[in-house]
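Student: sequence first, predicted model second:
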Amino acid sequence: MTLSPSSPADAVIAHLKSLQREENRAGMARFGIETATALGISNAELRRIARAIKRDHDRALALWESGVREARLLASFTAEPKVLTVETARQWAGDFNSWEIVDSVADLFVGARLKGILIPEFAVDEREFVRRSAFAMIAVSAVHLKDEPDDTILAWLALVEAHAGDERNFVKKAVNWALRQVGKRNACCHRPALSLARALAARQDRSARWIGKDAVRELTSAAVTDRLKP
């Protein structure tokens, strides 16, 4: 089946099912990917499909509603950031069940310029993958939003500090990711991020200590410090 920008959601899903690879699902599970609805298609293949079908927001909404792992990833790749609403973002977040989906959709949410609303809201949400999405958005913003004021990025360090004690694996790793990416953004952001990392490394709770020590290790590495030299 040949897909094109005019292909409807049901045709895209039928094509995905024709590519199903049961043997790949076990490998995905080993990486902590939720495979209950997975077809076993690689992200590289999904990116190729996304390039063929291009962006179509209504189709992306229908792909997401299918619940299929690969269809939801395609939805995140092909939704229109400019027309994504906060309500849809909240709805999708309520469906999050895998770090892989979270991290893919974080790119879309940041591209839609919804970070200012969603990051503080999702950071205090007790659902594991919704909270992860807040810190994934911080990490994505720190890397890709070059024109964003550093003060905006640095303000999110308060959320890193507040939630560093969350011991759930997918939250803890995202908090660490956010802290490291803020610290690597530029020399201005490096100092406060490193200061926070050292403070977390000295805390008693295991999660904060791990986050801090790991961030200190990277932020003081020669690769990082050399790149940030004036």
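Tutor: That came through, no problem.

Student: going by C-alpha atoms from here, please, whenever you check contacts or count neighbours.
Tutor: Fine.

Student: what sits against the residue most central in space within the chain?
Tutor: Central residue of the chain (Cα atoms, centre = their mean): residue 103, 2.1 Å from the mean position. Counting by Cα atoms under 8 Å, 6 or more residues apart in numbering, residue 103 makes contact with 133, 136.

Student: how about the one 5 residues further on?
Tutor: Counting by Cα under 8 Å, 6+ apart, residue 108 touches 76-77, 79, 81.

Student: follow-up on the earlier one: how much space between the residue nearest to the centre of the chain and residue 188?
Tutor: In this structure, residue 103 and residue 188 are 26 Å apart, going by Cα to Cα, to the nearest Å.

Student: what do you get for residue 148?
Tutor: Distance from residue 148 to residue 188, by Cα to Cα: 13 Å.

Student: so which of the two has more stuff around it?
Tutor: More neighbours surround residue 188 than the other of residue 148 and residue 188, with 15 against 11 (other Cα atoms under 10 Å).

Student: ok, and for the helix or strand harbouring the more buried one, which residues are buried?
Tutor: Element membership for residue 188, per DSSP states H and E: helix 187-201. Across helix 187-201, burial judged by 16 or more other Cα atoms under 10 Å covers 189-190, 193-194, 196-201.

Student: quick one: distance of stretch 150-163 to the chain centre.
Tutor: 17 Å (Cα atoms, centre = their mean, to the nearest Å).

Student: also this one, for the comparison:
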Amino acid sequence: MAELAGLEDPRTRKVNEKHGDDHGVNLGKLRALAKRLKTRHDLACALWETGDTAARLLATLICRPKAFGRDELDAMVREARTPKAHDWFVNYVVKKNPHAEEARLSWTADPDPAVAAAGWALTAERVVKRPDDLDLPGLLDVIEAEMKDAPDRLQWQMNCCLAQIGIENPEHRARAIGIGERLQVLKDYPTSPGCTSPFAPVWITELVRRRQQK
């Protein structure tokens, strides 16, 4: 904790706070620290319990993702309230855990929008990597009905799922693009030059174009 405190930079904190993250540690330096520590699951658990965002980010990098039980995952996803801690926990821990599918099914319809966002992030990954037995038309039904009015973090993950369905499945592409055009979610999201807009119709069209050129 003392070493993390020594990495705190007021300028980095100011930037991070604009995105809802309450820490000032450069992520490159945090990753370097994790590389030096290597896997230390007990330390990761202790760091998580501090409640400090930088400590929790470090914990996701040095833990053993498969060591967490189902109940632990559920408790931790509800504790990971800042966007970066939530994102890293889902991507670096839950997605590598044997209970990921069980968690996905439970979380997607959770009344807590942050937990539901984690469920939709796991669903978007399944659309890409393991789409067998997913009800894609049913997912599109839910997205069409609920994404427009969803809280920001949940809306973002539902939109990612919408885009991945359109990118990966030609038979659902027209409907996915149509849903995006009707809902207009993230249409005006600021996008840096050279980056693809998260607006689903643009995102889908651009990624499909790139694949066709290969």
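Tutor: Arrived safely. Not measured: the values here are computed from a predicted model.

Student: quick one: TM-score?
Tutor: Remark: TM-score between the superposed chains equals 0.80 [TM-score structural alignment, normalised by the length of the second structure]; 202 aligned residues with a Cα RMSD of 2.7 Å.

Student: of the contacts of residue 108 of the first structure - the most surrounded one?
Tutor: So for the contacts of residue 108 of the first structure (other Cα under 10 Å), the most neighbours sit at residue 76, 28 neighbours.

Student: residue 202 of the second structure and residue 209 of the second structure, how far apart?
Tutor: From residue 202 of the second structure over to residue 209 of the second structure the distance is 10 Å, taken as Cα to Cα.

Student: who has more neighbours out of those two?
Tutor: Neighbours were counted for residue 202 of the second structure and for residue 209 using other Cα under 10 Å; residue 202 has more, 16 against 12.

Student: aligned partner of residue 44 of the second structure in the first structure?
Tutor: If you follow residue 44 of the second structure across to the first structure using TM-score structural alignment, you land on residue 60.

Student: can you pull the contacts of its match?
Tutor: By Cα under 8 Å, 6+ apart, the contact set of residue 60 of the first structure is 9, 72, 74-76, 78-79.

Student: can you tell me the helix or strand for residue 20 of the second structure?
Tutor: Per DSSP H and E, there is no helix or strand for residue 20 of the second structure.

Student: what is the equivalent residue in the first structure for it?
Tutor: Using TM-score structural alignment, residue 20 of the second structure pairs with residue 33 in the first structure.

Student: and for that match, the neighbour number?
Tutor: For residue 33 of the first structure, using other Cα under 10 Å, the count is 18.

Student: for the nearest residue to it once chain neighbours are set aside, give its distance to residue 38 of the first structure.
Tutor: Spatial nearest neighbour of residue 33 of the first structure, chain neighbours left out: residue 98 (5.8 Å); criterion: Cα to Cα, 6 or more residues apart in numbering. Distance, residue 98 of the first structure to residue 38 of the first structure, using Cα to Cα: 11 Å.

Student: quick one: which of those two has more around it?
Tutor: Neighbour count, other Cα under 10 Å: between residue 98 of the first structure and residue 38, residue 38 has more, with 21 against 17.

Student: shouldn't that one be in contact with residue 70?
Tutor: Yes - if you go by Cα atoms under 8 Å, residue 38 of the first structure and residue 70 touch, sitting 6.5 Å apart.

Student: residue 156 of the first structure and residue 178 of the first structure: what is the separation?
Tutor: Relative to residue 178 of the first structure, residue 156 of the first structure is positioned 9 Å away (Cα to Cα).

Student: what residues do the two have in common as contacts?
Tutor: In contact with both residue 156 of the first structure and residue 178: residue 138, using Cα under 8 Å, 6+ apart.

Student: those two: which is more packed in?
Tutor: Using other Cα under 10 Å as the criterion, residue 156 of the first structure and residue 178 rank with residue 178 on top: 28 against 19.

Student: which residue lines up with that one in the second structure?
Tutor: By TM-score structural alignment, residue 178 of the first structure lines up with residue 161.

Student: what's the closest non-adjacent residue to that match?
Tutor: residue 124 (4.4 Å).

Student: secondary structure element for the counterpart of the one you found in the first structure?
Tutor: Aligned by TM-score structural alignment, residue 124 of the second structure pairs with residue 139 of the first structure. Assessed by DSSP H and E, residue 139 of the first structure sits inside helix 128-144.

Student: tell me the buried residues in the very next helix or strand once past that helix?
Tutor: On the C-terminal side of helix 128-144 of the first structure, the nearest following helix or strand under DSSP H and E is helix 150-155. Within helix 150-155 of the first structure, the residues that qualify as buried are 150, 153-154, counting by 16+ other Cα under 10 Å.

Student: so can I have CSV of these showing distance to residue 22 of the first structure?
Tutor: Formatted as CSV, those follow (distance: Cα to Cα, whole Å):
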residue, distance to residue 22 of the first structure
150, 45
153, 41
154, 44
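
Student: for residue 115 of the first structure, state which of the residues you listed is nearest.
Tutor: Among those, residue 153 lies closest to residue 115 of the first structure (Cα to Cα), at 10.7 Å.

Student: if anything else comes up later, I'll come back, but that's it for now.
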